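> Let me see the structure of the following:
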Amino acid sequence: MHLNQLIQLRQELHQSPEIAGEEGKTASKILSFISKLNPDEIIENLGGSGLAFIFKGKSPGPRTLFRAELDALPIQETGNPSYKSTIDGKAHLCGHDGHMTIICGLGEKIAENRPEKGEVVLLFQPAEETGEGARRILDDPKFERIKPDYAYALHNLPGFPLHQVVVRKGTFAAGSTGMTISLTGKTSHAAHPEAGINPANALMHLIQTLPNLPNHFKNFALVTIIHAELGSLAFGTSAGKGSLSVTIRAFDQQDLDGLIERAIAEAKGIAKIEKLGVKFSLVESFAVSKNDPKAAEIAESAMKDLAMDISQKAEPFRWSEDFGLFSQSCPSYLFGLGSGENCPQLHEPTYDFPDELIETGVMVFEKIARKINS
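The predicted model follows:
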C-alpha cells in the first residue's frame, strides 16, 4: 500500500467535492485509480454514478462487499487546510473523502494478494447524505451481479480516541425519515376570518402532539419539529394554508414505520376536524442500521487479531446512515473509527478527515476480507 499516494488521493477528493446526485467527476477519479489495479470486473453507473469493482478468487466462495460514499455536503468549508475545497458552498465535511480512500487502499491490498475463494467487491455509492443512494443501488438490476453474502462499512467518529474502533451488536444507528405535512384551508380577509378556513389551530395541535407520539413506544423514538409555516406576511389576510416539517427517528425499524403511521393518522384526524385538505411528503428516509451477529463476529474477531482498542457502545447512535438499507438485504456490519477527541464534529464547517485513519481503516477491512475469502 502506497500511503503517500493514498493521502494525495484523499486530499484531491477533498478539494473537488460533489454533492448527492452530482458525483460524476468523483466517480471518474475513483475509476481511474482502481482500474490500474486490474479488477476482474467493473460496473459503472450503478444506481446513478455508483461504481463496483469485483476481485475474483481462485475458487468459488462467499462474496464480501465493502462500501464507501461518493458525495459531499452543501456546506461552506471554513477550515484552512492546504487542500481546502475549491467549490464554493460544497465540502467533504463528513469524511466520505477518507472513506473512499480507505476502500481504494483496500483495493491495492486485494490486487496484490487476490482472494483465495469467492469475490471481494468494492462499492462506491452515490447520494448517501440524502438517504437515496442505497435504495438506487439495491433497485438497479446490475446489483444482482454484486449481491453480497456479507456487506461492511465504517464511519469515522469525532469525539472518540484516534484509531479506536467503536462497535455494537444489533442496532448501530437509528433510522429516520423527514416528513412534511401540508394543510390546505381557505384564505379570507383578516377582518372576516370566519369566512375562511385557517390551518393555525391544526398546526398548533400538531406542534404539541407529534413530539409526544414516541411515548407510545418502549424503545427510543423521537419526533423533532424542524420547520413550520403559516400563510404569508399579509396583515389583511387570514391564512389559508400551512405546513409542518418534522424528523422522525427510532432505533427499531418497526417502531420507525409505526411512528410514521401514527403521525400521519394524527394529522389526518385534525385535518378532518378542522375541514382542511392534507398531503404528506416523505424525504431523506434512512433505514435502521442493524448489525448481523455473524458479520459482527467476523469483524470483531479481525479487530481482536489486530489488537485494536475496541469500544463497545452501550446505546445506538441517534444519527442515521444510508448503509442501514443494506442490512435489510444481506448480513451487514457497520462500525465506527475514532477520529480524535478534539476533531470537529461531522458536518461542522471546520471538520477535516484525519489522514492517519487511512492505514487503520485499510488494515481492518483487509483483515475482514482475509477471514472470509481466504
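
> CA only for contacts and neighbour counts going forward, please
Fine.

> separation between residue 112 and residue 206?
Per C-alpha to C-alpha, to the nearest Å, residue 112 is found 59 Å from residue 206.

> What of residue 114?
With C-alpha to C-alpha as the criterion, residue 114 and residue 206 are 57 Å apart.

> what's the answer for residue 193, then?
Taken as C-alpha to C-alpha, the span from residue 193 to residue 206 is 21 Å.

> And for residue 258?
From residue 258 to residue 206 the distance is 17 Å (C-alpha to C-alpha).

> So for these two, which sits in the more crowded spot?
residue 206 (19 against 16; other C-alpha atoms under 10 Å).

> Can you verify that one is assigned to a helix?
Yes: using DSSP: H, G, I helix; E, B strand; the rest coil, the assignment for residue 206 is a helix.

> Touching, it and residue 269? I think so.
No: counting by C-alpha atoms under 8 Å, residue 206 does not reach residue 269; the two are 10.3 Å apart.

> continuing past the top helix by length along the chain, what's the next helix or strand?
The helix that spans the most residues within the chain, counting by DSSP state H, is helix 253-273. The helix or strand immediately downstream of helix 253-273 is strand 277-286, counting by DSSP states H and E.

> Return the set of buried residues in that next one.
By neighbour count on 16 or more other C-alpha atoms under 10 Å, the buried set for strand 277-286 is 278, 284, 285, 286.

> Next SSE downstream of that strand?
Assigned by DSSP H and E, the successor of strand 277-286 is strand 289-291.

> helices and strands around that next one, which ones?
Using 3 or more C-alpha pairs under 8 Å, 6 or more residues apart in numbering; DSSP states H and E as the contact test, the elements touching strand 289-291 are strand 170-173, strand 332-338.

> chain center to that strand, what's the gap?
What separates the centre of strand 289-291 from the centre of its chain is 12 Å, taken as C-alpha atoms, centre = their mean, to the nearest Å.

> Another for comparison:
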Amino acid sequence: MSPIDRIRTYAGELTALRHDIHAHPEIGFEEVRTSNLVAELLQGYGIEVHRGLGGTGVVGVLRGRSDNGRRIGLRAELDALPIEEATNLPYRSTVPGKMHACGHDGHTTMLVGAARYLAETRAFDGTAVFVFQPAEEGLGGARAMIRDGLFERFPVDEIYALHNAPNGPHGRLKTRPGPIMAAADFFDIRVQGRGAHAAEPQRGVDPIVVATALAQAMQSIVSRNADPLKSCVVSITQIHAGAAYNVIPESAHLAGTVRTFDGDVREVAALRIRELARGLAAAYGAEIEVEIRDVFSVLDNSAEQAAAAAEVATELFGAENVEADCVPRMGSEDFADMVMAVPGAYAWLGGTPGPGLHNASFNFDDSIIPLGSAYLARLVERRTAA
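Below is the predicted model:
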C-alpha cells in the first residue's frame, strides 16, 4: 500500500484534527492549546516528545528500524493570524480577531499525519525529527527555536517544510534550488509634528502631510534606486494619525515591509528610507524616527535537497504534477533561518483554487492532507536510506 493510500485510511481523523485547530486559533508564542494537542498525539503514537523550544514549540523524535546515523527533520508551523474570519464554515474560528488564514492548521495536521504513518510503519532507518514551530508570522519563531538549541539538541542532516498553495493547480508540488522566497524587513516610521486647530494650519506642523509625502517618495525606491534587474517591493501597509475632524494631530505613524532577494538591494532600500525621512523632516520642520527590522532572511533551498524533494514528489504524484524549477515568490518564510543552519528544501503543494493566503475567506483544502503527509513521510524513508 502506498503511503498516500495508507494515510487516506485515517484521513477523516486528520481532517477532524485540522478543523479543531482551525476553530481554536492561537497567534505567535500563544500556541499553548495547539502545542499541547500536538504533543499528546505524538506521545500517543509512541514518539519521544520535547516541549517548550522557542516558547511553545514542540519537537518529536522517532527512531526507525535501525540506526544508520541519518537524521531527517520535518517542520510545520503552529500559529494563526490576527484576522477576523469571514467564512461561515461549521468549524470557523471561535476566537474573535484570530484565524488560520495561511493554512498552518493544515501544515501541522500534515506533519502529524506523517508522524503517525512513520510511527506505525517504521519502514525507515535512522531518525525522524518532527519540528512544530511557533510564531512563523513575523515574530521570529524559527530564530527562537534555534536560540534554544534546536539543532544542538536535535541535530539533523537536512530539513524539509511544505506550504499549501491556494492558487493551485490541485496536487502539484513546486520547488526549486536556490532562492525560493524573499527576505523581509518590517519598518515603523513615526512622524512628530506640532498639533493645531484645523482652521489655523499655519500654527502647526502637519504630520499627515509629511507622512503622505514620505509614503509617495518611498515608492521611488523601487523605480529609481533599486537595480531594475533585481526584485524589490516596498509596501506601506499602515498609516495612523488623528482622531478628530477639526484637529491637526501631533504625530503620524507609517508601517510596512520591504521584500528583496539581493543583499545590496536590501541595503539600498533601507538607506533610502532613512535618507528620504531625513530630507522630508528638514523640508517640513518635523521630526521623523525610522525603525527597520530584519524579520526574514532569503529562503535559499539547498540544491541536493530541492532535487530530493522533487524526486519524492515525482514518485508520489507523477512527473506531470511536479515543477522542479518554479518561479520564486516575494513572500517570506522564517524556515529560511533553519536552512541557513542545515541543508534543506521548501516546497509548495497546490490546493483547489480559492481565496488566497492571509485572506479572511481563506480555507485550507483538506483533500491535500494525505498528499502532504505522504510527501513528508516519504522524504524520511528515502533520505534516511541515502
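
> care to give me the TM-score?
Overlay of the two chains. TM-score (TM-score structural alignment, normalised by the length of the first structure): 0.89; 371 aligned residues with a C-alpha RMSD of 2.6 Å.

> Buried deepest among the helices and strands packed on strand 289-291 of the first structure, which one?
Burial among these, expressed as mean neighbours by mean count of other C-alpha atoms under 10 Å, is greatest for strand 332-338, which shows a mean of 26.

> ok, back up a step: let me know which of the helices and strands packed on strand 289-291 of the first structure is the nearest to residue 364 of the first structure.
Smallest distance to residue 364 of the first structure across these (C-alpha to C-alpha): 10.0 Å, for strand 332-338.

> Where does the helix or strand following the closest one end up in the second structure?
Once strand 332-338 of the first structure ends, the next helix or strand along the chain (criterion: DSSP H and E) is helix 357-373. Under TM-score structural alignment, helix 357-373 of the first structure corresponds to residues 368-384 of the second structure.

> For that stretch, give me every contacting residue.
With contact meaning C-alpha atoms under 8 Å, 6 or more residues apart in numbering, stretch 368-384 of the second structure is reached by 3-4, 7-8, 11, 14-15, 68, 70-72, 74, 106, 109-115, 117-118, 123-128, 160, 162, 170-171, 308-309, 312-313, 316, 349-351.

> follow-up on the earlier one: and of the buried residues of strand 277-286 of the first structure, the nearest to residue 167 of the first structure?
Residue 167 of the first structure has its nearest neighbour among these in residue 286, at 19.8 Å by C-alpha to C-alpha.

> Check the gap between the residue opposite the closest one in the second structure once aligned and residue 217 of the second structure for me.
Counting by TM-score structural alignment, residue 286 of the first structure lines up with residue 296 in the second structure. Per C-alpha to C-alpha, residue 296 of the second structure is found 25 Å from residue 217 of the second structure.

> And for residue 130 of the second structure?
For residue 130 of the second structure, the distance to residue 217 of the second structure equals 46 Å [C-alpha to C-alpha].

> of those two, who's got more company?
The neighbour comparison of residue 130 of the second structure against residue 217 (other C-alpha under 10 Å) goes to residue 130, with 25 against 15.

> who's in contact with that one?
If you count contacts by C-alpha under 8 Å, 6+ apart, residue 130 of the second structure has them with 59, 60, 61, 73, 74, 75, 111, 115.

> Then residue 35 of the first structure?
Contact partners of residue 35 of the first structure, counting by C-alpha under 8 Å, 6+ apart, are absent.

> aligned partner of it in the second structure?
Counting by TM-score structural alignment, the partner of residue 35 of the first structure is residue 43.

> Look up how far residue 59 of the second structure lies from that match.
According to C-alpha to C-alpha, residue 43 of the second structure stands 11 Å off from residue 59 of the second structure.

> Residues that sit against both of those two, list them.
Common neighbours of residue 43 of the second structure and residue 59, counting by C-alpha under 8 Å, 6+ apart, are residue 49.

> Distance check, the corresponding residue of the first structure for residue 329 of the second structure against residue 196 of the first structure.
By TM-score structural alignment, residue 329 of the second structure lines up with residue 317 in the first structure. The gap separating residue 317 of the first structure from residue 196 of the first structure is 45 Å, by C-alpha to C-alpha.

> now do residue 284 of the first structure
Residue 284 of the first structure is 34 Å from residue 196 of the first structure, by C-alpha to C-alpha.

> Please apply the same query to residue 209 of the first structure.
Where residue 196 of the first structure is concerned, residue 209 of the first structure sits at a distance of 25 Å (C-alpha to C-alpha).
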